[in-house]
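>>> no FASTA, just this:
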């Protein structure tokens, strides 16, 4: 039994196709990506202050402390709650229009 196991492992190692990670194409160019224009239209429905808050958090990588200072919130908790409310505004707009993920794809 042990001999068969070792012979099987030897054959497996010889016939297996090991490909370096550098040779693998991780990004498929044929996959649709979200449309920035469509996303921006729905983000704009939340208002300019929400747009700035979400941009600061997600794109500018500002901490919630920095956001609280920049937007005049009393603390980190207030900034967190406001960020949640902004996201909920966008989610509600999407629900009202009965949109699905594919509506944002190009």
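Great, that's in hand. Everything quoted here is computed from the prediction, not taken from an experiment.
>>> okay, CA-based contacts and neighbour counts for the rest of this
Will do.
>>> Can you show me the helices along this protein?
The residue ranges that make up the helices of the chain, judged by DSSP state H, are 2-15, 36-44, 48-54, 64-71, 76-96.
>>> how about TSV for those helices, with mean neighbour count added?
TSV is the format used below for the helices of the chain (neighbours: other Cα atoms under 10 Å):
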stretch	mean neighbour count
helix 2-15	10
helix 36-44	13
helix 48-54	17
helix 64-71	16
helix 76-96	15
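>>> Would you mind confirming that residue 50 makes contact with residue 83?
Yes - between residue 50 and residue 83 there is a contact under Cα atoms under 8 Å: 7.4 Å.
>>> One more to weigh against that first structure:
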């Protein structure tokens, strides 16, 4: 299983609702075993990152992750979110 974790920060706080809507487009892609978009609770006092949203998804295989990224909704989400975001940090890890 592959865990896909992506952190997003907004350029302008006024765009947070639009970013969340754009990220939630990804939920329509059928290749993920599990998918969610959540706002950062900012509960970690030691963090120096001002992350606004976290996308977390699980895939059965690298092929499923690749199919997810090739889906038209993935590009639609990029088109909507990229102009509004400041930072995007992604990691893909194998579950043990």
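Ah, there it is. Nothing here was measured: the structure is a model prediction, and the numbers come from that model.
>>> Can you calculate the TM-score here?
The TM-score (TM-score structural alignment, normalised by the length of structure 2) is 0.34; 54 aligned residues with a Cα RMSD of 3.9 Å.
>>> Am I right that residue 75 of structure 2 falls within a strand?
No - using DSSP: H, G, I helix; E, B strand; the rest coil, the assignment for residue 75 of structure 2 is helix, not a strand.
>>> How many neighbouring residues does it have?
When neighbours are defined as other Cα atoms under 10 Å, residue 75 of structure 2 has 14 of them.
>>> For residue 22 of structure 2, see how far away it is.
Computed with Cα to Cα, to the nearest Å, the distance linking residue 75 of structure 2 and residue 22 of structure 2 is 10 Å.
>>> Who's the closest spatial neighbour of residue 22 of structure 2, skipping the chain neighbours?
residue 77 (5.1 Å; Cα to Cα, 6 or more residues apart in numbering).
>>> burial measure for that neighbour, as a count.
Neighbours around residue 77 of structure 2, by other Cα under 10 Å: 18.
>>> you'd agree it is up against residue 20?
No - contact between residue 77 of structure 2 and residue 20 fails when scored by Cα under 8 Å: they sit 9.9 Å apart.
>>> circling back to that earlier point, where does the residue nearest to residue 22 of structure 2 sit relative to residue 89 of structure 2, distance-wise?
Distance from residue 77 of structure 2 to residue 89 of structure 2, counting by Cα to Cα: 15 Å.
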